[in-house]
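Visitor: Sequence and predicted structure are below.
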Amino acid sequence: MARHSQHLKPESWLVAAGRTIEAGAPLNVPPIPASNFLIGQGRSYARNDATPTWEAVEEIVGGLEGGRAVAFASGMAAIAAVFDQLPAGAQVVLPDDCYQGVTGLAMAGEARGRWSVRRLALTDTEGWQQACAVADLVWLESPSNPLLVVADLPAICAAPRKPGTIVAVDNTFATSLNQQPLEFGATLSIQSATKFIGGHSDLLAGVVTTRDEQLWHDLRRSRELTGATPGAFEAFLAARGARTLALRLERAQHNAMELAQRLSHHPLVSCVRYPGLPTHPTHAIACRVLKGFGTIISFDLRGDATFADAVCRNVSLIRHATSLGAVESTMERRAAIAGQEHLPPTLLRLSVGIEDVDDLWADLDGAIRRAAQ
């Protein structure tokens, strides 16, 4: 793989990292669908030793995050590998607003007696600082999904912790360009590469990054033993998608801010959640912690779930679909998702893409007004 100066800016690193340097080698690391390699050159079996395609993704993301990365078959595979590091009877602390996949995995483990789970509001900074001193896994998600609460990560990650405590941050919504949790003192930074890294809704992958050398080896060992390895083509697509992350994020964040401001004045919208708005409860923390406010907006409609579902059906440029972080804008009613029933029934989560912002607004505003007729 290529070696680069530590002085490269993130935008340059995204383009330059994860490439070969040998004369005559392909400029881009190709998809290598090999399960085994000729013995004698340090690599024999892909599940144990990885492939150059996986390593390209790991170099790109690891360099952005300031650590060493391990790539997995999906975001949930990466998350499961983190939980796999816990001892029997561990104490786990989760945010009250959290991705339902993490909640489901944590609760299933608690039901089997593997660990105990406690929930905390992300705004309870003192509570999280105290949790670092007693818990085995402190799991943070900032901004959170889907309420977009921004935690005071510098204060929490700097808190004293008992030996062996893992402070993990799901960095998917922020991306490595807006936030580097390891710089704050987190043990791990996790991203679903399915989202912003890939950026085109065409792959499943996950990445965990750490500065703890032993933990890095343990995570690779978990990947090896569980077989949670990324596919060759998926890894290739993730590396290719990462090249344009900075451009995509810049455009989509601009669109998101504009749409959030327009939605905040819409007569049929009762609440807009976007960290870039001064009205957001954690706006002050976001201004201090984040380099950008992201591309996700959550907003509540005035009406009921039937009205909100009709809005989702009425959009055309915006796609009525789940997931986020891609070039296309997507929207869904989150309380309709299993495990999210506790959310406001009219809350729509909008992942803003790179389309023309006026076209997006015409589609969204038109869908709301048609549903109200």
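Guide: Nice, thanks for sending it over.
Visitor: Please make it C-alpha for all contacts and neighbour counts, starting now.
Guide: Fine.
Visitor: so residue 206 makes contact with residue 189?
Guide: No. Between residue 206 and residue 189 there is no contact under C-alpha atoms under 8 Å: 10.9 Å.
Visitor: Now do the strands in the stretch 201-350 of the chain.
Guide: Using DSSP state E, counting those that start in this stretch, the strands of the stretch 201-350 of the chain run over 206-210, 269-273, 296-301, 319-320, 330-333, 347-351.
Visitor: how much space is there between the nearest residue to residue 341 once chain neighbours are set aside and residue 145?
Guide: Nearest non-adjacent residue to residue 341, counting by C-alpha to C-alpha, 6 or more residues apart in numbering: residue 335, 4.5 Å away. Residue 335 sits 12 Å away from residue 145, going by C-alpha to C-alpha, to the nearest Å.
Visitor: swap in residue 297?
Guide: 10 Å.
Visitor: These two - which one has more neighbours?
Guide: Of the pair residue 297 and residue 145, residue 297 is the one with more neighbours under other C-alpha atoms under 10 Å, namely 25 against 18.
Visitor: can you give me the helices in the stretch 51-200 of the chain?
Guide: 52-65, 75-83, 100-111, 125-132, 153-157, 175-178, 181-184 (DSSP state H, counting those that start in this stretch).
Visitor: which other helices and strands contact the second one?
Guide: Pointing back at helix 75-83 there. Where contact means 3 or more C-alpha pairs under 8 Å, 6 or more residues apart in numbering; DSSP states H and E, helix 75-83 is packed against helix 100-111, strand 188-192, strand 206-210, helix 213-226.
Visitor: mind checking which of those is nearest residue 159?
Guide: Between residue 159 and the helices and strands packed on helix 75-83, the shortest separation by C-alpha to C-alpha is 15.2 Å, and it involves strand 188-192.
Visitor: Point out the other helices and strands that that closest one packs with.
Guide: With contacts defined as 3+ C-alpha pairs under 8 Å, 6+ apart, strand 188-192 has these neighbours: helix 75-83, strand 166-170, helix 181-184, strand 206-210.
Visitor: before we go on, here's another structure to hold up against the first:
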Amino acid sequence: MKFSTKAIHAGQEPDPSTGAIMTPIFQTSTYAQTGLGQHKGFEYSRSGNPTRTALEDCIAALENAKYGLAFASGLAAEQGVLSLLKTGDHMVSCDDLYGGTYRIFEKVLGRYQIETSYVAAANVEDYEKAIRPNTKLIWLETPTNPLLRLVDIKAIAEIAHRHNLLLVVDNTFSSPYFQQPLELGADIVLHSTTKYINGHSDVVGGAIALNDEEAYQAIKFYQNAAGGIPGPFDSWLTLRGIKTLAVRMRQHESNAFAVAKFLSEHPRVEKVYYPGLPSHPDHELAKRQMKGFGGMVSFSFKGTQEDINRIVSRLEIITFAESLGGIESLLCHPASMTHGSIPREIREARGLTDTLLRLSVGIEDSEDILLDLQRALD
């Protein structure tokens, strides 16, 4: 099946008991058993639920993976992957990454003497230089959050596998529609399904996809043991959103192109970050590695942090809020919102300034989005 067909049908056969086309919401905590060890594949909904299974199978299919696992949030999915580590381990990560991920690495894993080394996202050779004898995995976001740098997945996969390391790629910004890291050599793909996969800003969730059975069984054990699972209604909402993923991503990208072009020509805008622009330093890599450039645009404006309230007060269509990937356009100030957990000196050293704004371009009419930005910036 092609991508759009998978999004609608993978893991979502008509219900055998009723013929219902839509996967039912199996709103139950437990399941009847006829005897010791005799059940219909489900025992307790923390361990497994038919609605969640449909979601996991669909995400695996979209990433061309054998296995999928769904979690209660993107960070819960990250913890599932990080459960593969133990005290004394080390990992290498790109330096431009989501603030919540940085917080887990430094404030949670750090308590267990698991260290992380950060390297400039696009500098391939630096990843290998940062590897130590106790390194266990390499962690990437591409495009990165919020500066939208690209990391060469294939090149980093070669480095990781040469050193017998796992390569984990957070694919949230691209979605599986625009990028499939497993096809480029990654071992584990991660998503905050809150974002593009669900796409309607009405549920929080996370997921991973992978091919290695040993890693799958280990993370699945953690998923059940720790219990950070999505409920059946959240799973159903995410499945509902997935069905339109392909058409939404095409519109997100179309609108983002228009926004990036507009911003690059606006006198109040200092710099635009969008991999679809030929001026982007990773534009050629994006063309090779991705099937499209996505719906995220970041930009820095000429002014001070105090000007943000003036900009926000003029917005009528775009909403000033955290998160991304929904059908509506959302504007975010990373330094005080999504990346506020990163110390200022580290943020600024990485290029994340107080005048940087991140725009998740929605699927509204592009002319309305541009007019709203014009009003706000003027």
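Guide: Cool, got the structure. What you see is a predicted model, and the numbers here were worked out from it, not measured in a lab.
Visitor: Please state their TM-score.
Guide: TM-score for the superposed chains, counting by TM-score structural alignment, normalised by the length of the first structure: 0.93, backed by 361 aligned residues with a C-alpha RMSD of 1.5 Å.
Visitor: Now for residue 64 of the first structure, how many residues are close by?
Guide: Neighbours around residue 64 of the first structure, by other C-alpha under 10 Å: 23.
Visitor: Need the counterpart of it in the second structure.
Guide: With TM-score structural alignment as the criterion, the equivalent of residue 64 of the first structure in the second structure is residue 62.
Visitor: Check whether that match really touches residue 4, as I assumed.
Guide: No. Counting by C-alpha under 8 Å, residue 4 is not a contact partner of residue 62 of the second structure; they are 9.0 Å apart.
Visitor: measure residue 99 of the second structure to residue 233 of the second structure for me?
Guide: 28 Å.
Visitor: Next one: the residue most central in space within the second structure from residue 210 of the second structure, what distance?
Guide: Centroid-nearest residue in the second structure: residue 172, 1.9 Å away (criterion: C-alpha atoms, centre = their mean). According to C-alpha to C-alpha, residue 172 of the second structure stands 15 Å off from residue 210 of the second structure.
Visitor: what's the nearest residue to residue 14 of the second structure if we skip its chain neighbours?
Guide: Take residue 14 of the second structure and drop its neighbours on the chain: the residue closest to it by C-alpha to C-alpha, 6+ apart is residue 21, 4.6 Å away.
Visitor: since we're on the aligned partner of the one you found in the first structure, how many residues are nearby?
Guide: In the first structure, residue 21 of the second structure lines up with residue 27, judged by TM-score structural alignment. Number of residues near residue 27 of the first structure (other C-alpha under 10 Å) recorded here: 12.
Visitor: What strand or helix carries residue 27 of the first structure?
Guide: Using DSSP states H and E, residue 27 of the first structure sits in no helix or strand.
Visitor: Touching, it and residue 18? I think so.
Guide: No. Shown here, residue 27 of the first structure and residue 18 do not form a contact pair, counting by C-alpha under 8 Å, at 9.9 Å.
Visitor: Helices of the stretch 201-350 of the first structure, residue ranges please.
Guide: For the stretch 201-350 of the first structure, the helices defined by DSSP H, counting those that start in this stretch cover 213-226, 232-242, 245-263, 283-289, 305-314.
Visitor: contacting residues for the residue nearest to residue 90 of the first structure when sequence neighbours are not counted?
Guide: Distance criterion C-alpha to C-alpha, 6+ apart; nearest residue to residue 90 of the first structure, sequence neighbours excluded, is residue 115 at 4.6 Å. With C-alpha atoms under 8 Å, 6 or more residues apart in numbering as the criterion, the residues that contact residue 115 of the first structure are 88, 89, 90, 91, 92, 109.
Visitor: who touches stretch 43-62 of the second structure?
Guide: If you take C-alpha under 8 Å, 6+ apart as the criterion, stretch 43-62 of the second structure is touched by 3, 6-7, 9-12, 23-26, 28-33, 42, 66-70, 176-177, 207, 209-210, 224, 227, 229-232, 235-236, 238-239.
Visitor: One more pass at 7 Å, please.
Guide: Contacting residues not belonging to stretch 43-62 of the second structure are listed as 3, 6-7, 10-12, 23-26, 28-31, 42, 66-70, 176, 209, 224, 227, 229, 232, 235-236, 239 [C-alpha atoms under 7 Å, 6 or more residues apart in numbering].
Visitor: Narrow these to those that are buried.
Guide: The neighbour count (16 or more other C-alpha atoms under 10 Å) marks 3, 6-7, 10-12, 23-26, 42, 67-70, 176, 209, 229, 232, 235-236, 239 as buried among the contacts of stretch 43-62 of the second structure.
Visitor: Tell me how far the aligned partner of residue 10 of the second structure in the first structure lies from residue 46 of the first structure.
Guide: Here residue 10 of the second structure is matched to residue 17 in the first structure, going by TM-score structural alignment. Residue 17 of the first structure is 22 Å from residue 46 of the first structure, where distance means C-alpha to C-alpha.
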